Every structure is written in C-alpha cells, then in structure tokens.
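Peer 1: when you get a sec, could you give me coordinates for this:
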Amino acid sequence: MKTLLSLFVLSILCISCNTKKEDTAQKEIAVAEVVEIATPSKATFITETLELTHCESAVYDKNNDVIYASLIGNRKPGNGSIATVGVDGKLINAQFVAGLNDPKGIAITKDKLYVSDVTELVEADLKTGKVLNTYTAEGIEFLNDVAIAPDGAIYVSDTRTSKIYRLDQDGNFDFWLADPKLDNPNGLLIQGDTMYVASWGGAPEGGRVSKFDMNTKKITSVTDIIGNLDGIRPYDKNHLIISDWRSGKVHLMNFDGTTQEVVTVGQSVGDIAYIKEKNLLLLPMNKQSRLLFYELK
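Peer 2: Alright, predicted model coming up:
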C-alpha cells in the first residue's frame, strides 16, 4: 500500500514538473516573439544613383512613380537643380528643375513642386519642371526643409534664425513661428495638427526631435539630443525615421522618444525619404554626391 502511495505521489510530482517546464518554455517562446516583433529589420543596401552633385533631399511621387532629388551643385549661382530618378535608381533627368542656387528640402502636391533655395521658396510645375513662382520675406537667412499641411499650406524652416515660414492658399508668404525651442530647425513633418521638428541644434552635440500642436504652437521635446538632425519621415503608425547628418546614422524613433539605429552610412546623410509600399529607404548623400537605396521592411 505504501509503495502504491509513493508511486502515486511521484507521478503527480513528475506531471507538475513537466507542466512547469512547458509553461516556462511557452513563456520563453512568447518573449522571443515579442523581441522579434519589437526589433525591426536592419536596412539592406540595394543600389545607388551616382553623379548627383551634392544631393541633399529626396521625395517620392506616387502618382508618377518617380523620385525627385535636390542637387545643391557646386554652389555657383544657378548651378543647383532638381533631378528625377527612377525607383530602380536610374537617373532620368538631372536638370528637371534647373537654374536653382542651393536647393534643399522638397515637398510636392498633385501638380506642383516646392523647394527651399537659400532665401526663397520656389514653386515649380510638377509636369514640366518650369519655375512658376518664388517667395521670400524679410529676415530670412537659410531656408531648409519644406512640409505641406492637410489644408494645403506650405511650411518651410529657417535653420539659422530658428523660425518657420508659411505660404497660405492665397499665395501669401510670411513669418509664422519663432521660438528658441525650435533650436535651429531642419527637418519638418506634419501629421494632422501636429508638426514634428528635427533640429540641427545650437549645442555642440546637436539637436533633438520636438513636436507642437499647430493651433497652440506649444513646443515639447520628444527625444533627448541625438545629433545634427536633418530628415524626418513616417515609417509606420508607431515610428518615424530620422537622419543624423553628422554621424551618418539613420534611426527609427518611437513616439515615446526612444530610438533604434537601422543603418549607418557616411557623414552628410540628408533629407531622407521612405516609400512604405515598396519598403524602400532613400538616403541622399551630400558629400558623396549620390542617392542610396536601401530595403527596410
């Protein structure tokens, strides 16, 4: 009888032990799955477009399946341009918009292209590349990135003066916001009523990402200081992609301010673009005069 009782107790203990092992194994698998989901793939190099003299910015035109890239040129009057590039990396037209001086950030509508050009915001025809208008205002020193709001207004950062200018739907171009917290703003991104700002930064270590409600204009910091930030673009509903010009690093930024590096390229990575439906990350390289194509899922 004692022997049978001992065997019964032993079998219960074995079953309990095995159950605990199975539970532990399942928990380990669950944790591994969470880590795998939380850790995005690293960017993988695909190709590059060469001979883009001091390439600074890139934007994708979904309707025409073409990429527009700003080329600063050799910093001679009229030497800058906007080039068109295929999604396969082949150069289509290096002088699609010609006669610019020092073009940087680009934004497009269905029929127009806007690009910052030193102290002017240039408006060009998206089909022909012909310059239609130029806009400027007193006090502008160094226009940089361009962003379009849902209502059609065009916003452009002035990095040197820590200001933002706006072109409204009636064609009025003027100062819109000045705040030291903009901290030498470079990249601009508008999502709904929120504007995200990637700052070059006035401190030696660089700047950070900030955001503000475009109605109240109250600015709050999203990240700590990261570096000399340039581009800022959407990645998915939980992340943005930002580029650090100085270090050559590209990060995924969570909306809580945490960041994760996805690729490091040479110094001078500029105003980046991400084509979600193609898993394609575009990295303009200023010093290297090329546009890099990476796969990023």
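
Peer 1: from now on I want contacts and neighbour counts done on CA atoms only, so please keep to that.
Peer 2: Will do.

Peer 1: quick one, helices of this structure?
Peer 2: Using DSSP state H, the helices found in the chain span residues 2-38.

Peer 1: also this sequence, please, to line up against the first:
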Amino acid sequence: MEAILRSGLVFGKAALLGGLLAGCVETQEAQQATGQAASGTFTAGSPLGVMVEDQFSPMSENVKVYGGVVNAESCSYHEGGDLIVVVNRGVNQDQVPNDGFISLLNHDGSVHTANWIGTNREGLILNHPLGSDTWDGRLYVADRDGGTSDQDPSVSVIRWFDLETGAPMGEVPIDDSEGFNDLAIAEDGTIYATDTGASRLYEVSPDGSWRVLLDGAPLNLPNGVAMDNDGNIVIVNIGDAEVITLSPTGATLATEQAVQAGNDGLVILEDGTKYVSSVREGGVSRIRPGEPAELIASNIPSAASMCYDVGGNQLVIPLNPNNAVAIVPLD
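Peer 2: You can find the predicted model right below:
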C-alpha cells in the first residue's frame, strides 16, 4: 500500500493563521496568555477564503492548500460534513496556555478549514488536547488544565463540542489524573480514557462521575483505546505489542499482538479488522479476525492516534511534531 505524506510546511500557528485567515492576532494572543476563555460569544472559523469589505468569499475549487496542522495528536471522521477532524495540541502549556485548536481536512489531506475551533478564544478553553472521538453529534477531546509551570499541576479534562457548529458544550475534570492520552465512547455515552503515565484506564459515566476501571497489568503504558463492535474496550500499549480486549467491567477477554511495540493509534472496522500504529517504530499493523498481524505501512515518523476516513476508505495518521498527516489507502 502507498502511504502519502501531506506535509504542513508550517513553522508555527501564527504563521499559519497569518497566511490563511484574517483576524486580530494581538487580541487572540492576549486571550491565550491568560489561559482562560474570553467572555465573548464563541465563533467557529470559516473555510478558506478572503474577506473583502465585510463580505466573505470562499476559495475557488481549483485551488488546494496543504497544512493546517500544528503538533497534531489525533483525528476523527466527521460523518455529517464528510471531513477529517484533526486535533492540534499547539505549543505546550508552559509556553502559551490555551493554544489547542481543531482543523478540518478534505479526503486528500488538503485544508477545508484551517482553524475551525480556535479561530479566536471567545468562550473557548482548549489547552493541549490529545485523543478524540465522536459520539451523538459531538466531538470529545482529552484535554488538560494547568501545567503552566512547575507549581501548576496538570489535571485531565474531557471537553466536548457540537460537531455541526463547533461550539463548546461541556467538560468534566478528573482531578485524579494528570493527563489522559486517548478516549473512546460506548454506545450509552460512557467514556473510557487512558492515562499512559499511570498505566490506568478510567471510566467516566454520562453523569460525569468517574472511577479507575483498571490499574496496572495488563496495561503497560496504555495509549490508544477504541470500542469494538460488541461493545468491548480495546487498548494498545506503548510498553509492548499487546492489543488487549476488555469487557466493560475491565476483565481481559483476548490479547493479540501487533507486529511492532510502542503503539499509539487504533482503528477497528465493522468487519472486526484492527489497525494499529506505532508511534515509536513507525509501522501500521493490520490484524484481521483470527489471523496474525501483518505490517501494511512502515517508517512513518511519529505515527500518532489515527482515524478511519470512511468517505476516503483510508487511514489518516497525525504525525505529532512533523506538523503533517500521513494517509494510508486501504484495499
């Protein structure tokens, strides 16, 4: 299979926004420096285009722009818009608080909306988001508060947004965790989130209550998490090559092996086929039901928490500090 690298060629968020979007950069930076949401009304960003005499005109269809990602960690498929939702961490909290943003890409990796959530910080807190998932018309992200200095501890916060408008809808802090890595959502709205550093799996109920579902083995620096077609929880570890299927109560049901260890991304298709990306070794393993894993792509730098682009029948893999996504077409 051919892996296609769509490089952002972007050296900073300010450079990206300055070239693609009109806006008041000084005002936005002032809002970010506080690490708090501004008191104004949230506004989502527009697709690429220009504003002339207060009239917005979209870019013509014969133009393609690549980029729109900065330190991207994860992505999800936007079924309603038939777009790829890319979650960008931005810079670290101790550099610029509240710097995360969400961009929208087309199937070929070109930019649809460079800064959909985060075009300004009015009514928005999105500090340093990592994993993401969609459920019931919402985009959920594993974000965090704090971390602006050694005296400001990080706290995991799950935030969610309206998939149609991009508007913030709610959040729940988990003060027992310093930072979730990934999350997945069951059909009933229960959220399962991995804490890699603590080797824990958390369960967050729809009412906001939470508990530690699993602490320690078989978790070994757990990272990617997804729900399978039977409502079970599947997790990949960074610390080994195991792909672990758990019941909703945390009991181990099955253990499979990816080709490589150091895994981050996890996608499960309707036929039960699993795809696993290794952020450390750069490969994508395919595990068909009842068959051993096989490597279908290799040497992808910093292959993070990937998603399945249904409309393009392909894997989309954010590449962390490379400010790009990789695209792996599927058979």
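
Peer 1: quick one: contacts of the longest strand seen in structure 1?
Peer 2: If you go by DSSP state E, structure 1 has its longest strand at strand 91-100. Contacts with strand 91-100 of structure 1, where a contact means CA atoms under 8 Å, 6 or more residues apart in numbering, come from 49, 52, 77-86, 117, 124, 128-131.

Peer 1: buried only: go through the residues you listed for me.
Peer 2: Neighbour counting by 16 or more other CA atoms under 10 Å classes 49, 52, 79-86, 117, 124, 129, 131 among the contacts of strand 91-100 of structure 1 as buried.

Peer 1: mind listing which of those are in strands?
Peer 2: Using DSSP E, these in strands are Thr49, Gly80, Ser81, Ile82, Ala83, Thr84, Val85, Asp117, Ala124, Val131.

Peer 1: now these as CSV including distance to Ile108 of structure 1?
Peer 2: Below are these laid out as CSV (distance: CA to CA, whole Å):
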residue, distance to Ile108 of structure 1
Thr49, 21
Gly80, 18
Ser81, 15
Ile82, 12
Ala83, 14
Thr84, 13
Val85, 15
Asp117, 15
Ala124, 9
Val131, 14
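
Peer 1: closest to Ile37 of structure 1 among those residues?
Peer 2: Thr49 (32.1 Å; CA to CA).

Peer 1: widest-spaced pair of the buried ones among the contacts of strand 91-100 of structure 1?
Peer 2: For those, the farthest-apart pair by CA to CA is Thr49 and Val131; their separation is 24.9 Å.

Peer 1: what residues are up against His128 of structure 2?
Peer 2: Counted by CA under 8 Å, 6+ apart, His128 of structure 2 has contacts Asn88, Arg89, Gly90, Val91, Asn92, Gln93, Asn98, Asp99, Gly100, Asp143, Arg144.

Peer 1: 10 Å - rerun?
Peer 2: Counting by CA atoms under 10 Å, 6 or more residues apart in numbering, His128 of structure 2 touches 71, 73, 87-93, 96-101, 141-147, 179.

Peer 1: chain center to stretch 198-213 of structure 2: distance?
Peer 2: 19 Å (CA atoms, centre = their mean, to the nearest Å).

Peer 1: quick one: end-to-end distance for that stretch.
Peer 2: One end of stretch 198-213 of structure 2 sits 13 Å from the other (CA to CA, to the nearest Å).

Peer 1: next, the buried residues of it.
Peer 2: Ala198, Ser199, Arg200, Leu201, Tyr202, Glu203, Val204, Trp210, Val212, Leu213.

Peer 1: give the contact list for the second one.
Peer 2: Ser199 of structure 2 makes contact with Leu214, Asp215, Gly216, Ala217, Pro218, Leu219, Asn220, Leu221, Pro222, Asn223, Asn237, Gly239, according to CA under 10 Å, 6+ apart.

Peer 1: just give me the match in structure 1 for it.
Peer 2: Matched across to structure 1, Ser199 of structure 2 falls on Ser162, judged by TM-score structural alignment.

Peer 1: where's the closest residue to its match other than its chain neighbours relative to Arg160 of structure 1, distance?
Peer 2: Closest residue to Ser162 of structure 1 apart from its sequence neighbours, by CA to CA, 6 or more residues apart in numbering: Asn184 at 4.6 Å. According to CA to CA, Asn184 of structure 1 and Arg160 of structure 1 sit 6 Å apart.

Peer 1: quick one: which of those two has more around it?
Peer 2: Asn184 (26 against 18; other CA atoms under 10 Å).

Peer 1: now check that one against structure 2: what is it aligned to?
Peer 2: Using TM-score structural alignment, the equivalent of Asn184 of structure 1 in structure 2 is Leu221.

Peer 1: next one: Lys249 of structure 1
Peer 2: Match for Lys249 of structure 1 (TM-score structural alignment): Gly283.

Peer 1: from Val225 of structure 2, how far off is that match?
Peer 2: Distance from Gly283 of structure 2 to Val225 of structure 2, by CA to CA: 18 Å.

Peer 1: out of the two, which sits in the busier spot?
Peer 2: For Gly283 of structure 2 versus Val225, neighbours defined as other CA under 10 Å are more numerous around Val225 (30 against 26).

Peer 1: and the closest residue to that one other than its chain neighbours, how many neighbours?
Peer 2: Of all residues not flanking Val225 of structure 2 in the chain, Ile235 sits nearest, at 4.5 Å (CA to CA, 6+ apart). Look at Ile235 of structure 2: counted by other CA under 10 Å, it has 28 neighbours.

Peer 1: what do you get for Pro150 of structure 1?
Peer 2: By the criterion of other CA under 10 Å, Pro150 of structure 1 has 10 neighbours.

Peer 1: what sits against it?
Peer 2: Ile190, Gln191, Gly192, Asp193.

Peer 1: distance from stretch 282-294 of structure 2 to the middle of the chain?
Peer 2: 22 Å.

Peer 1: buried residues in it?
Peer 2: Gly282, Gly283, Val284, Ser285, Arg286, Ile287, Arg288, Ala293, Glu294.

Peer 1: please pull up the equivalent of the residue nearest to Val225 of structure 2 in structure 1.
Peer 2: Checking TM-score structural alignment: Ile235 of structure 2 goes with Val197.
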